[in-house]
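Peer 1: Sequence and predicted model, in that order:
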Amino acid sequence: MTDVNFTPALRAYTVGLLTFIYTANYVDRQIVAILLQSIKLDMGLSDTQLGLLSGLAFAIFYATLGIPIAYLADRVSRKKIIIVSLSLFSVMTIICGFAQNFIQLLLARIGVGVGEAGTSPPSHAMIADMYAPNERATPLAIFALGINIGLLIAFLVGGWVNHHYGWRTAFQVVALPGLLLVVIAMFTLRDPPRGLSDGQEAQKAPPLGEVARYILHNKTLRQLIIGSTLVVTVGYGAIAWLPTYFVRVHAMTTIEVGQILALLIGIGGGIGTALGGHFADRLGKRDVRWNLWLIVILALVGLPFSVGAYLATDATLAIILLAFPVSVGALYFGPTLAMLHTLVRPEMRSLASAILLFINNIIGLGLGPLMIGVLSDYFSTDYGARALPYAMVTSALLALWASVHLWLAASTLRADIENTGQTA
């Protein structure tokens, strides 16, 4: 198979456009985090209800529908699936701004989750089809910048609009760029041939059961999924509650919080994510296990900084301590997906991504924010305003558990890659 029509420039443009789409995805997903305290005061909600809005209600539909959509993406046009999904979650985010009570807002957030389910698995597969196994961590890390750019926009724009015009307007404003991207994608997005980077035609896409069994019987993939899910649980919990933490514990405005978190997570995290993908590819060429060792080392080093930040009684100290963990918080993304797509066959890629994301999100996104909300309500009787920080510390400790599984995944990685016939 040749790649005459898929030039390096076209590959770069495709990764760039998919990254912008993922950015819109993440803005619409996480805008609720900067708005939680305002929504709580306006609707009189508990922290458990806020956890449902930012986590479980969204995650159930986002994660579950990702699998059948990915099943289609391994068989039909991935471009069309991305465009339809982008249109849906943008419209549903606008509808969030019209909600008059908890149930209406919950249903609108579910709609956002349904729409967002169809963008990531096809995007991952398209990128894997454009880049060889030993080059994938970098473009996938660039794609992961959508997390950081999305959070920057959500926190910065969302915080400013919320402060001046209210949380309803904030939902509606941040959704508009997604509709513009729909038009751009319709005319310029190209779907690479399946198996392009492997130098062969991809075989007929297998059924879900076959892909699930393949993953289940692969030692590395089992540990990789467990470890990454625990990392995601910590990350989603922190992202969902950090704005509320600063507003509630340190009496900051949403504008101030938006500016600080945009700087820390948006810019600092973006640099960390991009460099992480670069170093993972570079170190991985010496020993492929560095793709996972790097995640373990940074998770363990970042843990005491996170705990110290949550327990800090001074806002400035909390911000300084958070700088490191939030800068490397999304670094796992590129190497994790690169190893996943290296360990599965080309015709499995969309569905394998969907299975990974299903488990990551049903537990990480679904239970991460909700767990902190429930613990915060539980601790509030004894600890009052300190309940939320103690709940966030409890969540952060899951990084220790995650590190064990990622280390175990690294121990079998080389052997499992050799068994697939891929180049490590």
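Peer 2: Okay, I see it. Numbers count the residues shown, from 1 in each chain.

Peer 1: Please count neighbours and contacts with C-alpha atoms only from this point.
Peer 2: Will do.

Peer 1: Not counting the helix or strand hosting residue 83 itself, show me its contacts.
Peer 2: According to DSSP states H and E, residue 83 maps onto helix 78-96. Residues from elsewhere that reach helix 78-96, judged by C-alpha atoms under 8 Å, 6 or more residues apart in numbering: 21, 25, 28, 69, 73, 104-105, 108-109, 111-119, 122-123, 126, 168, 171-173, 175-176, 178-179, 182, 185-186, 189-191.

Peer 1: Which entries within those residues meet the buried criterion?
Peer 2: Buried subset of those (neighbour count, 16 or more other C-alpha atoms under 10 Å): 21, 25, 28, 69, 73, 105, 108-109, 111-119, 122-123, 126, 168, 171-172, 175, 178-179, 182, 185, 189-191.

Peer 1: Sort out for me which of the residues you listed are in helices.
Peer 2: Among the buried ones among the contacts of helix 78-96, the subset assigned to helices under DSSP state H consists of 21, 25, 28, 69, 73, 105, 108-109, 111-116, 122-123, 126, 168, 171-172, 175, 178-179, 182, 185.

Peer 1: Next one: the residue lying farthest from the centre of the chain relative to residue 376, how far apart?
Peer 2: Residue farthest from the centre of the chain, counting by C-alpha atoms, centre = their mean, is residue 382 at 33.6 Å. According to C-alpha to C-alpha, to the nearest Å, residue 382 and residue 376 sit 10 Å apart.

Peer 1: same deal with residue 47?
Peer 2: Using C-alpha to C-alpha, residue 47 is found at 7 Å from residue 376.

Peer 1: before we move on, what about residue 240?
Peer 2: 13 Å.

Peer 1: Please say which of these two ends up with more neighbours.
Peer 2: Neighbours per residue, other C-alpha atoms under 10 Å: of residue 240 and residue 376, the larger number sits with residue 240, 28 against 24.

Peer 1: and here's the other structure:
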Amino acid sequence: MDNLMISSLTQKSENSEQHIYPPLSYGWYVTVLLTIIYILSFVDRQILSLLVEPIKSDMNLSDTQIGLLMGASFAIFYSTMGLPLGWLADNMPRKYLLGAGLAVWSAATALSGLAQSFKHLFIARILVGAGEASLGPCAISLISDVMPPSQRSRAIAVYSSALSFALAIAYLLGGQIMKFADGLDLTFIPFMADLKSWQLVLIIVGSPGLLIALLVLTLKEPNRQYIDKNRSKGFNSIKRTFNYFGDHKRLFTKLFILPVTMTIITYSHNFIPSLFQREYGWDPVTLSIYIGTIIGLVGPCSTFFGGWLIDKMYSKGIEDASIIIMRIGGVIMVPTCIAMPLMPSPQLALVFYGFSLCGVTLITVSAWSSILGIVPPDLRGQATAIYLMVISMFGLMLGPTLVGVFNDFLFVGSDRLDLSMSLVSIIFGTLSLIMLPNIVKTYRAAIGIN
């Protein structure tokens, strides 16, 4: 009896230690800083879409080559480096890993501005992807360790909202930087005298991250929560992660379907500035004002609402809240993304884009919550890396590349960027909606709901 009491008290003590979180104010400080870094990462990644037409003109590139620059080049290391970096995020101070990654991708973005050929730009974009691969595993793992479960979905929603803020900043600020760079006279600087305006934009956008990388190093590494003291060490933990996903492959395969579809479709939207310029005659600066405003208003609001709603539903005992919200997001996203490029006017296209953004953000925040709810805490970094690897591999490789391939080879000589973008959404979106009821059923069974 005494042994049972001692064992019980010891277990309670260990659980109390495992459940200790830093002050909530510090947790939100870390979350906000990570959100700012996520914004920077997406600005660095997304700014290229605003520069498609001048880059295509100056380098005499095809839409397929542009698609490779916006997708495949970034995905090569962003996808493949995610898992080893996820292991590092689970086994070393995350601030050092994140700081190094931020410095690499920021420097690579700035160096993109010095590219003189497709090959140079392709290599620079590979380095951007390699650096950004460190962010996801570090950020989600850190948020999980500084925020208690009652606040975690909300914190993840704040972090996920960076996607919308980054898009808004990329369009609003990117358009103004393009305008500024056009009138900038740098002839008095020998190595910058011959740079095009799009090259100056990349240099300007990439530079701030080098300073913020220093700020990351000031973070205090939080205690890792709920760590099993008997867990696998070293690279055996990678094997354990793969074994865990292998043991639950049916669940994760289905759970990833809608986020993969979302990523394919959203990366195909990298051609939106070109769509508006070719179909409606809107220049990038004009588009940046309208679409940046829509993204800045709709994206964060729907993301925060999704995170709040999931937390609210969880508090009322609705254990499958995240998958319910994901389902709603899919039903909103697919039809609006199919219709958006086909609209007869730019105004209608922007309206449909706003609705599609609501669906995208709901899927984003609910996917993170769904995964964190079923993955062992000491595997979160690597699980996040696998998730990002899967959705990025498919999204970046297929989204922008297929739009370019369709337009260059399926609609030869007709330049039907509108049909090419819509076709991507039709193919992948329709398949996802057909699978949606089975996805929900499988997830509910996995968490013990009949």
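Peer 2: Everything's here; your move. Since the structure is predicted, the reported quantities are computational estimates derived from the model, not experimental observations.

Peer 1: picking up where we left off before, now the helix holding residue 83 of the first structure: which residue numbers in the second structure?
Peer 2: Here helix 78-96 of the first structure aligns to the second structure at residues 94-112, judged by TM-score structural alignment.

Peer 1: Equivalent analysis for stretch 26-34 of the first structure, please.
Peer 2: Using TM-score structural alignment, stretch 26-34 of the first structure pairs with 42-50 in the second structure.

Peer 1: mean offset of the matching stretch relative to the first structure (after superposition)
Peer 2: Superposed on the first structure, stretch 42-50 of the second structure shows a mean distance to its aligned partners of 0.7 Å (mean C-alpha distance after the TM-score superposition for the first structure).

Peer 1: How far off centre is that stretch?
Peer 2: Offset of stretch 42-50 of the second structure from its chain centre (C-alpha atoms, centre = their mean, to the nearest Å): 12 Å.

Peer 1: Other residues contacting it?
Peer 2: Contacts of stretch 42-50 of the second structure (C-alpha under 8 Å, 6+ apart): 70, 106, 109, 128, 163, 166-167, 169-171, 174-175, 202, 205-206, 270-274, 284.

Peer 1: Pull out the buried positions in that stretch.
Peer 2: Buried residues in stretch 42-50 of the second structure, counting neighbours by 16+ other C-alpha under 10 Å, are found at 42-50.

Peer 1: do the same with stretch 387-402 of the first structure
Peer 2: If you call a residue buried by 16+ other C-alpha under 10 Å, then stretch 387-402 of the first structure has these buried ones: 387-393, 395-400, 402.

Peer 1: same thing with stretch 442-450 of the second structure?
Peer 2: Residues 442-444 are the ones in stretch 442-450 of the second structure that count as buried (16+ other C-alpha under 10 Å).

Peer 1: Go through the residues you listed and flag which are in helices.
Peer 2: 442-444.

Peer 1: Mean distance between stretch 406-415 of the first structure and the second structure after superposition?
Peer 2: Compared with the second structure after fitting, stretch 406-415 of the first structure deviates on average by 3.2 Å (mean C-alpha distance after the TM-score superposition for the first structure).

Peer 1: from the middle of its chain, how far away would that stretch be?
Peer 2: Averaged over its C-alpha atoms, stretch 406-415 of the first structure has a centre that lies 23 Å from its chain's centre (C-alpha atoms, centre = their mean).

Peer 1: quick one: contacts of it?
Peer 2: Stretch 406-415 of the first structure is contacted from outside by 219-224, 227-228, 288-290, 292-293, 295-296, 424, using C-alpha under 8 Å, 6+ apart.

Peer 1: and which of those is nearest residue 198 of the first structure?
Peer 2: residue 424 (12.8 Å; C-alpha to C-alpha).

Peer 1: Tell me how many other residues surround residue 384 of the second structure.
Peer 2: Count around residue 384 of the second structure with other C-alpha under 10 Å applied: 24.

Peer 1: dump the residue contacts of the equivalent of residue 337 of the first structure over in the second structure.
Peer 2: Taking TM-score structural alignment, residue 337 of the first structure has residue 368 as its aligned residue in the second structure. Applying C-alpha under 8 Å, 6+ apart, we find residue 368 of the second structure in contact with residue 156.

Peer 1: Helix, strand, or coil at residue 368 of the second structure?
Peer 2: helix (DSSP: H, G, I helix; E, B strand; the rest coil).

Peer 1: separation between it and residue 260 of the second structure?
Peer 2: Distance from residue 368 of the second structure to residue 260 of the second structure, counting by C-alpha to C-alpha: 13 Å.

Peer 1: Same question for residue 55 of the second structure.
Peer 2: Applying C-alpha to C-alpha, the value for residue 55 of the second structure to residue 260 of the second structure is 28 Å.

Peer 1: more crowded one of these two?
Peer 2: residue 260 (23 against 20).

Peer 1: What segments of the stretch 351-450 of the second structure are helices?
Peer 2: 380-405, 417-446 (DSSP state H, counting those that start in this stretch).

Peer 1: For residue 23 of the second structure, find the nearest of those.
Peer 2: Once those are compared by C-alpha to C-alpha, helix 380-405 is nearest, at 21.6 Å.

Peer 1: I'd like the ones in helices among the buried residues of stretch 442-450 of the second structure laid out as CSV, including distance to residue 307 of the second structure.
Peer 2: Shown next, in CSV, are these (distance: C-alpha to C-alpha, whole Å):
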residue, distance to residue 307 of the second structure
442, 22
443, 19
444, 19
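
Peer 1: out of those, who's nearest residue 347 of the second structure?
Peer 2: Of these, the one sitting nearest to residue 347 of the second structure (C-alpha to C-alpha) turns out to be residue 443, at 38.7 Å.

Peer 1: Alright, I will stop here.
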